[in-house]
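Novice: what follows is a predicted structure for the sequence shown.
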Amino acid sequence: MNTWIRSTLLTGIAVTLVGAAPVQNRPQVTPDMVQTGSDIPADWQAPQTGFDYVKKDVMIPMRDGVKLHTVIMIPKGAHDLPMVLERTPYNASGFAPNNAPKMKDAVWSGDTDWADGTHILVWQDIRGKYGSEGDYVMTRPPRGPLNPTQTDDTTDAYDTIDWLVKNVQGTNGRVGMIGSSYDGWTVAMALLDPHPALKVAAPESPMVDGWMGDDWFHYGAFRTGNLDYYVGQMTEAGSAPAMPRDTYDEYEYWLEGSVGDIAKKHGVDKLPFWQRLTAHPAYDAFWQLQAVDKMVADKPSSVPTIWLQGFWDQEDIYGAVHSWEALEKAGHGANNHLVIGPWWHSQINRSAWNLGPLKWNGDTAANFRQDELIPFFDQYLKDGAPTHKMPSAMIYNSAENHWDSFADWKANEDRTLTPLYLQADKRLAFDAPGVGGEDSYVSDPAKPVPYIQRPITSGDEDRWRTWLVQDQRFVADRQDVVSYTTPVLDKTVTIHGAPVADIFAKTTGTDSDFVVKLIDVYPATNPENPEMGGYQLPIAMDILRGRYRNSFSDPSPIPAGTVQEYKFRLPTVNYEVKPGHRIMVQIQSSLFPVYDRNPQKYVKNIFFAKPGDYQKATVSIEHGGTGKSAVLLPLAGG
């Protein structure tokens, strides 16, 4: 051993021995020091000193024994208060996220106006999601051919309400249901066999028919972003992240292959709902038996109901309007009301001073909630509440910037439609064209028309929410987009209802998509709002997959080079095109990547198209002669 090290060690030992303290007795351990069990008590609750409510988490049993996680917020001192229930797949606990002493501060924005101390608020996780037991099934079909069990979201709503009125202290035994999107669907399902205590309802932007015009498809064209939703919704009980991206621009990402290819790359093909959906690309019994508008008309309830929608709803623009129309046509208009506001998807539950560049007179969502929705609910939920009559239809006039009330708003089939004809030289007029003609463009699946300006980035909520009001000049110069425009108007054109695209066209391919946009073209200058000078504002637009031109349930190839009629309904509007403006109709064959690409060669199932199936095609829009293409307008008084 090194002499220095040895010397140092010996010196240290000596010092230690000389300076060592006398040995102490071992510390005494008392019973209160001993750790047993968990440090998380089973029944601990935070003190709620100064809180104006009591919050409860309960598990409510359903008829088959499955228990559903439910959050209940009860104003302190509650006596004879009604309950407002929302059933959701999006985390019931998240609707009351804040540990704040005041109920208004504890809830999310959509419930602030309800948290006034005069309502008991209830949120529930549906089966299999977040804190609830059971199996999750996407928009679980009602009991019957597609659901052989004895439970569905109708029975779960019934059982939940039954438990609430029997077990919640301080309630008057009356319940209202509300919810948007998927939560709006749960409201509609509850109406198929409502509990007697369910006194009023408001499905907001409800998912009603996923094939015709809500989340999954629009007239057969698939909405690609659903893949991210399926991964987030169906890979765990909570919420999973979206699919990973290896490109910045979504446009490039979705060009990598068919939707089926991308689904397989990310494991989406293993999800049961994806397998069911892709096995039924046409409107067969799988979709028809889940169409809620048909179900509520077949089994109408007596519950007073507001069917609520946004004009520019980028996700569920179809359901509320068609449900209300179905009930109205079936003779049940007296207790059903239609409301359409100037909103994006679910904006009714947030602030709504504007929609993109469009500015409103006040917060249209908050004003509606406070002045119309809550008073409408309260008249059925509270003794002595004032009567609050709602018109048959209450629809915002975006051009005039105010609400219009209608005692006789008609279902579209009951309206007289006026053709606005496509003409030679890209003109548009109410007069029928003379001799026939056509305008052609080349549609290339390798270079589809983007729905907003590129780059299109994943997670850009602001652009996603407002894409339906984006200025359409960004595609005006593309060679695969054709636009027809009226002269400057000298009088107002008022549109009440749903325009119908009636396009005659031929293609060199054997399949094709047709996107039709009805647009208000602003004057070239606008001194009060310069950025709106020349703005091309979409009033209504939609897409039809050409294979379904004759039948939604039985697709067929398009005969190449043969003129065919493509007729489909656009979203409902209440709009005035002012003097000095022009009306434009814009037509194209892709709207990407909101909708998947049509190969333009007929294949049995577009989800699984091969690279060689994607082909260029020349599309010719006919006008005049026997092919009088037009957009049919429901004009005021029609």
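Specialist: Done, it's in.
Novice: going forward, measure contacts between C-alpha atoms and count neighbours the same way
Specialist: Will do.
Novice: quick one: the helices in the stretch 151-300 of the chain?
Specialist: With DSSP state H, counting those that start in this stretch, the ranges of helices along the stretch 151-300 of the chain come out as 153-167, 182-190, 226-234, 250-253, 259-265, 272-278, 285-288, 292-298.
Novice: whoops, the stretch 351-500 of the chain was the one
Specialist: 364-368, 374-381, 461-466.
Novice: residues in contact with the last one?
Specialist: The contact list for helix 461-466 (CA atoms under 8 Å, 6 or more residues apart in numbering) reads 312-314, 344-345, 355-356.
Novice: just send the residues you listed back as CSV, with secondary structure and neighbour count too.
Specialist: Shown next, in CSV, are the contacts of helix 461-466 (DSSP: H, G, I helix; E, B strand; the rest coil; neighbours: other CA atoms under 10 Å):
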residue, secondary structure, neighbour count
312, coil, 27
313, coil, 23
314, coil, 20
344, coil, 27
345, coil, 22
355, strand, 17
356, coil, 16
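Novice: what about versus this one:
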Amino acid sequence: MSLDEAYWQSALPEATFVDFEVEKEIYVPMRDGVRLSTDVYLPTGADGKLPTVLVKTPYDKDVGEGSVRTKWVDYFARQGYAVVVQNERGLLLSEGSFDNYLQGASTDGSDTVDWIVRQSWSNGRVGTIGCSSSGEHQWAMASGNNPAHSAMVPGSSGTAVGNLPGNDTRGAFYRGGIPMLANWALWYGRYVPTERLMLPSGSTQEERQRIRAYFALSGRRGWRPDSPERLRHLPSKDVLREAGGPLTPFDDYMTRTPADHAWDEVEFIGAGDEPRVPALHINSWHDLASGETTRLFAYLQSLNTPDQYLIMGGGPHCAIWQELPYQITKALAKEMFAGMTTTEMDATPAPDMRSFTFGDLELGDVRYRGVDHGYPKLYLAWFDKWVRGRENGITDMPKVQLFIMNQGWVGADTWPLPRTVPTTYHLTEDPDAWRRNEAGGLSTDSPANDLVDSFVYDPMNPTPSLGDELGFHAAIDQRPVSARRDVLVYSTPQLEHAVTVVGPIKVDLHVSTSVKDTDFIVRLVDVYPDGRAINLAHDGLRLRYRDGFDAPEPAEEGTVYQIVLPNMVTGNRFLEGHRIRLEIASSSFPMYERNLNTGGNNFDETEGVVARNSVHYGAVHGSSITLPILPD
């Protein structure tokens, strides 16, 4: 990677400015008259016009992304940038209403950029940065191609992705038409209520500053609506009501289907959008929406969109976002470790990215290798190129950079990687399987016999989730779940040679059921020689949508249906002695909303029906998983 060494020696070792000044609670007007709560940080003593970094966020500006304590304000202001942090409309002290996800994201973002470039301190260029929701809003904004929006760094932002080719998840709200219950109950319930305390009209900047300094703006810190006990409540559309939470868009979303045209009102980035803003697509393999991130990158690549770069790291949602010395700070960790006391928080060390473990997965050194081993240095170089106007060679890096778990970093210029070989592993009979509490095997050879494996799925005793939630500990040993009678397990023999899987994964199944509707959930697992079974990716399909989300049909008892589950993606090296495993169940609760098997609406029902579900495989009804294998 050819980066200008003189640039790094001059720009990075020390901050250019020792301090900065802040003006809080500026009301910036949008085109419809709504005013958004905005803070402006300027480096003390800076002369001339400044490049600007903008963080738009739904979170408390004094606690979440964009605060001084999470380093971005401090980091960029000390490097000579103006930093603007703004709350989204309808949230905290911003005016307006939050009636929909990404409410006003496209126009509000562009209007804010226009306001910035009119300021006396602006050089006329703005870069945007942020992770999770602070990354997602950047995509709607970029779709408008404001000429002053010069660069962007959206992290873990796949939930902004809508109807792209091959993506039918409505911003990761669904997997195969199944609502992702736990994640969205938590996010909507805690962070973005429709109901909130309102400021009196005509409030002054000084009044807003005093209110913000005195009152807690971020809601009930220890309140978690996503506990399994609370999410067991039926009907599922009322889980936030039962938990005592305020009204949110989630209440409406749970009553929709994936084909509901009401989803079109959400400002997802989708087919037809052609953003031209130079972008670093940053995510990690265990993120909720890693598949959406890679599919968006592939879509923009198909349009020959210039200056798009994909970086997939190791770890869960936003964990790689800030690394040594800009790790996950305690301000951000307080959100993730919700429910801990302050004393417990202070006693919890930030993860060391040089030897990073989350849950039961040991990743080793996950630091970014491309730019002097640091994501923050990468982001600074990116903005220095596009927002400050310095030529530093940053665009010479590979378009695609991937941290392969159990291996390390690889680079290429396209996604999926051009050298990967789609390799099909068939579900097959394994005479020794039952001794290992499994259903069968996985083999690259086609099976000769026709077989069927069945299990009983009781929605009142659903197969539980173990890992895969939004949070730090997403990679968990699956053995307690794998041993259940309502889970089918198919594994290869111990590998004689390592197998590297990088890219999108497709599962083809032939299934049948005894009820009118049910779900099928699949999970890719890396089985270690000591028996640990680490989850890598998951997907699901609600059987009524087997012919399309706009054509739901009840199932007929005993009829065999072919279904395809295309949403999994990973980058993992299955080492010698490991086994590749596919697990199949009919629930993963509370991560997925459980199907009550009645064939009804599901979201408004309180009684379930027990299902006998079957997976068929063999010469006639072949079931398989296709893995993109990267040759050594």
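Specialist: Done, it's in. The model shown is predicted, which means the values in this text are computed figures rather than measured ones.
Novice: quick one on the thing from earlier: ok, which of the helices of the stretch 351-500 of structure 1 comes nearest residue 331 of structure 1?
Specialist: helix 374-381 (21.5 Å; CA to CA).
Novice: for the counterpart of residue 410 of structure 2 in structure 1, list the residues it contacts.
Specialist: Residue correspondence to structure 1 (TM-score structural alignment): residue 410 of structure 2 is matched to residue 404. For residue 404 of structure 1, the contact set (CA under 8 Å, 6+ apart) comprises 394-397.
Novice: how much space separates residue 404 of structure 1 from residue 289 of structure 1?
Specialist: Note on residue 404 of structure 1: its distance to residue 289 of structure 1, by CA to CA, to the nearest Å, is 35 Å.
Novice: try residue 386 of structure 1
Specialist: From residue 386 of structure 1 across to residue 289 of structure 1, the span is 40 Å (CA to CA).
Novice: so for those two, which sits in the more crowded spot?
Specialist: Using other CA atoms under 10 Å, the more surrounded residue of residue 386 of structure 1 and residue 289 is residue 289, with 17 against 12.
Novice: which single one of the contacts of residue 404 of structure 1 is nearest to residue 245 of structure 1?
Specialist: Out of the contacts of residue 404 of structure 1, the member with the shortest distance to residue 245 of structure 1 (by CA to CA) is residue 396, at 39.0 Å.
Novice: related to what we said a few turns ago, which of the contacts of helix 461-466 of structure 1 sits closest to residue 362 of structure 1?
Specialist: Among the contacts of helix 461-466 of structure 1, and counting by CA to CA, the member closest to residue 362 of structure 1 is residue 355, at 12.0 Å.
Novice: pretty sure that closest one sits against residue 344.
Specialist: Yes: between residue 355 of structure 1 and residue 344 there is a contact under CA atoms under 8 Å: 7.3 Å.
Novice: so which residues of the stretch 151-300 of structure 2 form strands?
Specialist: Using DSSP state E, counting those that start in this stretch, the strands of the stretch 151-300 of structure 2 run over 174-175, 178-179, 279-284.
Novice: residue range in structure 1 corresponding to the second one, please.
Specialist: Spelled out, it's strand 178-179 of structure 2. Going by TM-score structural alignment, strand 178-179 of structure 2 sits over residues 221-222 in structure 1.
Novice: after superposition, how close is the matching stretch to structure 2?
Specialist: Following superposition, stretch 221-222 of structure 1 is found to deviate from structure 2 by 1.5 Å on average (mean CA distance after the TM-score superposition for structure 1).
Novice: neighbouring contacts of that stretch?
Specialist: By CA under 8 Å, 6+ apart, stretch 221-222 of structure 1 touches 216, 513, 543-545, 595-596.
Novice: now distance to residue 259 of structure 1 and neighbour count too, for the contacts of residue 404 of structure 1, in a markdown table please.
Specialist: Shown next, in a markdown table, are these (distance: CA to CA, whole Å; neighbours: other CA atoms under 10 Å):
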| residue | distance to residue 259 of structure 1 | neighbour count |
| --- | --- | --- |
| 394 | 39 | 20 |
| 395 | 37 | 26 |
| 396 | 37 | 23 |
| 397 | 38 | 19 |
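Novice: make JSON lines from those and add distance to residue 462 of structure 1 to it.
Specialist: Putting the contacts of residue 404 of structure 1 into JSON lines (distance: CA to CA, whole Å) gives the following:
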{"residue": "394", "distance to residue 462 of structure 1": "27"}
{"residue": "395", "distance to residue 462 of structure 1": "24"}
{"residue": "396", "distance to residue 462 of structure 1": "22"}
{"residue": "397", "distance to residue 462 of structure 1": "23"}
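Novice: which of these fall within strands?
Specialist: If you go by DSSP state E, the contacts of residue 404 of structure 1 have 394-397 in strands.
Novice: ok, so of these, who is nearest residue 381 of structure 1?
Specialist: Among those, and counting by CA to CA, the member closest to residue 381 of structure 1 is residue 394, at 21.7 Å.
Novice: tell me the counterpart of residue 58 of structure 2 in structure 1.
Specialist: Match for residue 58 of structure 2 (TM-score structural alignment): residue 89.
Novice: just residue 42 of structure 2 next, same as before
Specialist: Per TM-score structural alignment, residue 42 of structure 2 is aligned with residue 74.
Novice: and the nearest residue to residue 287 of structure 2 once chain neighbours are set aside, how far from residue 475 of structure 2?
Specialist: Among residues not flanking residue 287 of structure 2 along the chain, residue 317 sits closest, at 4.6 Å (CA to CA, 6 or more residues apart in numbering). Note on residue 317 of structure 2: its distance to residue 475 of structure 2, by CA to CA, is 11 Å.
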